[in-house]
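# Quick check, what structure comes out for this input:
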Amino acid sequence: MTDRLENERFPLLHNHSRRNSVTAEVNENDIIAYVQLRRASIVSVGTGKMPSHFALTLKMSRSSLNEGLHPVRSTTSTLGDVSEILSVHSKSLINEPHTSVGTEAKVLMRYSGPLIVTFLLQYSLTVASVFSVGRLGSVELAAVSLSSMTANISGYAIIQGVSTCLDTLCAQAFGRKDFNTVGMHFIRCTYLLMLLYIPIFVLWVFFSELILLKLVGADKQDLVAYASQYLQVLAFGIPGFIVFENLKHFLQSQGIFHASTYVLLFCAPLNALMNYVLVWDEKIGMGFIGAPLSVVITNWIMCFFLLGYTIYVNGYQCLPRQSLLHESYFRNWNRMIKLSIPGVLMVEAEWLAFEIITFTASTFGTDALAAQSIVSTTCVLLYQVPFALSIAASTRIAWYIGAAAKNASLIAAKTAMYCALVLGCLNALVLYQFRVFFASLYTSDSSVIELASQVLVIGAIYQINDFLACITGGILRGQGRQHIGGIMNLVSYYFVALPFAFLIAFHFEMKLFGLWIGMIIGLLFVSIFQTYFVVTSDWDHIILECINEGIVEDGALLIDAHSLVPAMLSNHLV
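Sure thing, here's the model as predicted:
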């Protein structure tokens, strides 16, 4: 009878796995106090400094609920009936953080700068291996390309896709000032990825040669042997990469965007040096195997450096207080996994689609394949700009959602889309104007330069939709609605882009041009539909879900508003 009554009174709480531990009633005052805490989250927006760590007093019993609290009304509410309380128009709530389009645009630009440098430096780690090994011979160069493709699809895409769940979980928790929960999400995600690392390790170390032989044919045993060796060595650096990637998202969720940039400013040149020493040095050089070894060493150095920065410089405020083997890290994985699956789907769908396009381009001849490599590499480099902007927008919007600030969330989302359109057009103009120059950076072959510069015209048009699709994907990620982006990417690339690409390339005989026209059509589909879902977002429902998630993280988290909120309001609200 008691359980039935509680289910009726707390419908949202009882949708979660830990609902049986909820024993306290939640009245309007508790929810308002909780919302007020969240609204204090945008305090240090211009300084980049961590606000003081509020000592939350979480009450778990019915008797403690009434101590020191002065309810706004005497009635008791359930979380299922508090949409009006959570609305930004509610007069009983404190004014939300003030912002404007200009403010948000400046913040996005400031946050995006170090992220662009970070992503470019991280991309250079792979490029360094290609350059160092490419001079050993064509077989070795092909082996690096094959092993890099295999590693991306079967390993790195999974890791990066799963880690995007932290852009939602950690950033929203930081927005509501649940600092300990920020760290708990980081540890949980790291444990999840370490579990996923086990099959990746087994695949790369014990079965890579067998699988690659099936893919490329038994007549290319030398190529497969080199590629398999590369993967076998690379497997030992994956744990370091996992910790680094998760730490990067963990710090970004706190507004610390420059830490990974500092680490990579040191590690990227170090990686290039190690590639030379371990591959080419007469005394130390190991030849081909030195390239993956330098990546492994670099991954572990990046891991320890960023971990050291977090512990001793900044970001330690959100490290969890529990020991690393505490049982709380192995509970409440449902939402993390639900956010991780579409994250992986988005990354895998895009990466694999481009690998298919590259493989198809090889059927049109050497010039077409070379031009495809030039166009795809150039677009990947330019992609770092919208990707950085999407991370900044995702973090910013998740903070506002955590702070229960609906109007601010709307302004931040609109500003991000405005920036996407402006910067997308700017990128397109630059790429179109300097297309011949970009193509000539890769080769001196006039026929390849001419073909690549012609295809880059399509690549320039591609930039506008690429920006809009990337930014709207970041907004959906900040809202915790990655599933929309995952579905859109899967449908657009495999049911729209690739069919149109093959149709135009082969039936209409437009070859490489047709492949890229198909990709533009697919990306147009993504950008339009993701924009539709962002524009029609139910922000009240999104905020309500975020509040509910915070309240049920460890049962019914009831806040001692009497001692905490007044001090917070006087010192920390903007």
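
# Only C-alpha atoms from now on, for both contacts and neighbour counts.
Noted.

# So which residues make contact with whichever strand or helix holds Gly290?
With the criterion set as DSSP states H and E, the secondary-structure element containing Gly290 is helix 290-312. Outside helix 290-312, the residues that touch it by C-alpha atoms under 8 Å, 6 or more residues apart in numbering are 125, 129, 132-133, 230-231, 233-234, 236-238, 240-241, 243-244, 247-248, 251, 259-260, 263-264, 267, 270-271, 274-275, 278-279, 315-316.

# got the buried residues for that helix?
Neighbour counts over helix 290-312 (16 or more other C-alpha atoms under 10 Å) mark 290-303, 305-307, 309-310 as buried.

# go on, stretch 529-541?
Phe529, Gln530, Thr531, Val534, Trp539, Asp540.

# Filter these down to the ones in helices?
Restricting the buried residues of stretch 529-541 to those inside helices, with DSSP state H as the criterion, leaves Phe529, Gln530, Thr531, Val534, Trp539, Asp540.

# burial of the residue nearest to the fifth one when sequence neighbours are not counted, as a residue count?
On the basis of C-alpha to C-alpha, 6 or more residues apart in numbering, the spatially nearest residue to Trp539 that is not a chain neighbour turns out to be Lys406, at 6.3 Å. Burial of Lys406 is recorded as 24 neighbouring residues (other C-alpha atoms under 10 Å).

# Now show me the structure for the sequence below, then we'll compare the two:
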Amino acid sequence: MERDQKSWLNSPLIHISEDEVNPKDGRLVDDNNFSRKLIAEEVKKQLWLAGPLISVSFLQYCLQMISIMFVGHLGELPLSGASMAVSFTSVTGFTVLMGMASALDTFCGQSYGAKQYHMLGIYMQRAMFVLSLVSIPLAVIWANTGEILKLLGQDAQISAEAGKYAKCLIPCLFAHGLVQCLNRFLQTQNIVFPMMMSSGIAALLHIALCWVMIFKAGLETRGAALANSISYWINALILMLYVKFSSSCSESWTGFSAQAFHNFSYFLKLAIPSTVMVCLELWSFEMVVLLSGLLPNPKLETSVLSISLNTDLTVWMIPMGLSAAASTRVSNELGAGRPAGAKLAACLVMTIAVFEGLLLGTVLILIRNVWGYAYSNEQEVVKYVADIVPIIAVSTFFDGLQCVLSGNS
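Sure, this is the predicted structure:
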């Protein structure tokens, strides 16, 4: 029995010093007496936190992914153009607004912890106003996407297709900023299931919208972008209605306030560094797609690298959710004065991340020969994707470990 209780401590992924272990029963020395049951409970807590966060991130990302899948069946050029547009708009818009909205994690989180619930609504209004203002110059950039890409040396046909797609995405930009603010507002209050519901409804409707607008209405590439914009606004409106009428937000949302239009510099002092951090992390992925347009066969290279990026980011949603759960559990244990419990939480989430990475990597390799068909009917594209998928599998494994480690730090 003693050997069984100590065996998990000898794992190369979990290192607990001997002074933290009770020599009589092999359990961690702490104000809590950690047993197998408590280890199982810790795993359950982490998965319960990570599940909704993974679902929300995945469902929201699905909107872009579904659009690209539909466009891919229109041909190689539309797929290349839409892929280029998605990368360009991500670099110049989506990640900027995501980074600025992440400042609410601190402002709303601190206010909620201090029980100053009314301040959450004020901070959210302030962020919405600032992000809406920032979206105006970003929209001007998007309106000139085709010309900008040509100036950067991209293929003229791909640039023209990307320009059409980006222009129809402009309404999506403003909705994206609102959704990011609403998500942070709810997340800091541990209200995650309404976020799942709204994201799920938007994703399901988006499939029908893409089919109608691309094939039935004959809008093709423009139809995919317009469907994206409509779906984002549906998500935003559902969340706004929930905040307005739900009793869960009665203390944190007390209506519009003039106080939200003060202290913008206070918000920007945290929002700007947060934006830089998020942008530097995500731009490295998107820049690969943009640079692929400079290769000898830009249509093929852009299409394949876009599919690879979509696959990588989709899989990355899982360790990102695990990272958020780990950060919460570790901070909870440290705040309660239980460092051994925090160490246990960190070690367990790393173990989960390793098994998750190995499982997903295996699945990707097994489906590599058919995965490309989800995006394109072109045999050349499908074969190229099959050759790259093993590299994606290795990349996502180590990227996932890095993501979880950052959540523990």
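
# Distance-wise, check the residue nearest to Trp539 of structure 1 relative to Lys59 of structure 1.
27 Å (C-alpha to C-alpha, to the nearest Å).

# Contact partners for Leu53 of structure 2?
Under the criterion of C-alpha under 8 Å, 6+ apart, the neighbours of Leu53 of structure 2 are Val192, Gly321, Ala324.

# Let's see that with 7 Å instead.
Contacts for Leu53 of structure 2 (C-alpha atoms under 7 Å, 6 or more residues apart in numbering) come out as Gly321.

# Equivalent analysis for Thr302 of structure 2, please.
Ser80, Val289, Ser292, Gly293.

# which position in structure 1 aligns with the first one?
Using TM-score structural alignment as the criterion, Ser80 of structure 2 maps onto Ala142 of structure 1.

# tell me the SS of that match?
Using DSSP: H, G, I helix; E, B strand; the rest coil, the secondary structure recorded for Ala142 of structure 1 is helix.

# Find the nearest non-adjacent residue to it, please.
Nearest-residue entry for Ala142 of structure 1: Leu223, 7.1 Å, with adjacent residues in sequence omitted and distances by C-alpha to C-alpha, 6+ apart.

# Just give the number of residues close to Pro128 of structure 1.
One correction, residue 128 of structure 1 is Ala, not Pro. By other C-alpha under 10 Å, 22 other residues sit near Ala128 of structure 1.

# Then Ile116 of structure 1?
Counted with other C-alpha under 10 Å, the neighbours of Ile116 of structure 1 add up to 21.

# now the alignment partner in structure 2 of it, nearest residue through space, not along the chain?
With TM-score structural alignment as the criterion, Ile116 of structure 1 lines up with Ile54 in structure 2. Leaving aside its sequence neighbours, Ile54 of structure 2 sits nearest to Gly321 (C-alpha to C-alpha, 6+ apart; 4.7 Å).

# In structure 1, what sits opposite that neighbour in the alignment?
Under the alignment defined by TM-score structural alignment, Gly321 of structure 2 corresponds to Ala388 in structure 1.

# distance between the helix or strand hosting its match and the chain's centre?
In this structure, Ala388 of structure 1 sits in helix 366-402 according to DSSP H and E. Relative to the mean C-alpha coordinate of its chain, helix 366-402 of structure 1 is positioned 12 Å out (C-alpha atoms, centre = their mean, to the nearest Å).

# Following the chain onward from that helix, which element is next?
Remark: after helix 366-402 of structure 1, the chain's next helix or strand is helix 406-433, criterion DSSP H and E.

# The match of Ile116 of structure 1 contacts Val315, doesn't it?
No. Proximity of Ile54 of structure 2 to Val315 does not meet the contact threshold set by C-alpha atoms under 7 Å, at 10.0 Å.

# three-state assignment of the residue nearest to Ala142 of structure 1?
helix.

# now for it: what does it line up with in structure 2?
In structure 2, Leu223 of structure 1 lines up with Ile158, judged by TM-score structural alignment.

# wait, what's in contact with the match of Gly321 of structure 2?
Going by C-alpha under 7 Å, 6+ apart, the list of residues near Ala388 of structure 1 reads Ser112, Leu115, Ile116.

# what helix or strand is the first one on?
Going back to what we said before, that points to Ser112 of structure 1. helix 101-134.

# Also compute the angle for that helix relative to helix 366-402, please.
Computed by axes from the mean of the first three to the mean of the last three C-alpha atoms, to 10 degrees, the angle separating helix 101-134 of structure 1 from helix 366-402 equals 140 degrees.

# in helix 101-134 of structure 1, what's buried?
Of the residues in helix 101-134 of structure 1, those scored as buried under the neighbour-count criterion (16+ other C-alpha under 10 Å) are 101, 104-105, 107-108, 111-122, 124-126, 128-134.

# Please apply the same query to stretch 287-299 of structure 2.
Residues of stretch 287-299 of structure 2 classed as buried by neighbour count (16+ other C-alpha under 10 Å): Val289, Leu290, Leu291, Ser292, Gly293, Leu294, Pro298, Lys299.

# Quick one: those as CSV, columns for distance to Ser306 of structure 2 and secondary structure too.
Converted to CSV, these look like this (distance: C-alpha to C-alpha, whole Å; DSSP: H, G, I helix; E, B strand; the rest coil):
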residue, distance to Ser306 of structure 2, secondary structure
Val289, 6, helix
Leu290, 9, helix
Leu291, 11, helix
Ser292, 9, helix
Gly293, 11, coil
Leu294, 14, coil
Pro298, 12, helix
Lys299, 11, helix
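
# ok, those vs Ile391 of structure 2, which is closest?
Nearest to Ile391 of structure 2 among the buried residues of stretch 287-299 of structure 2: Val289, at 16.0 Å, using C-alpha to C-alpha.
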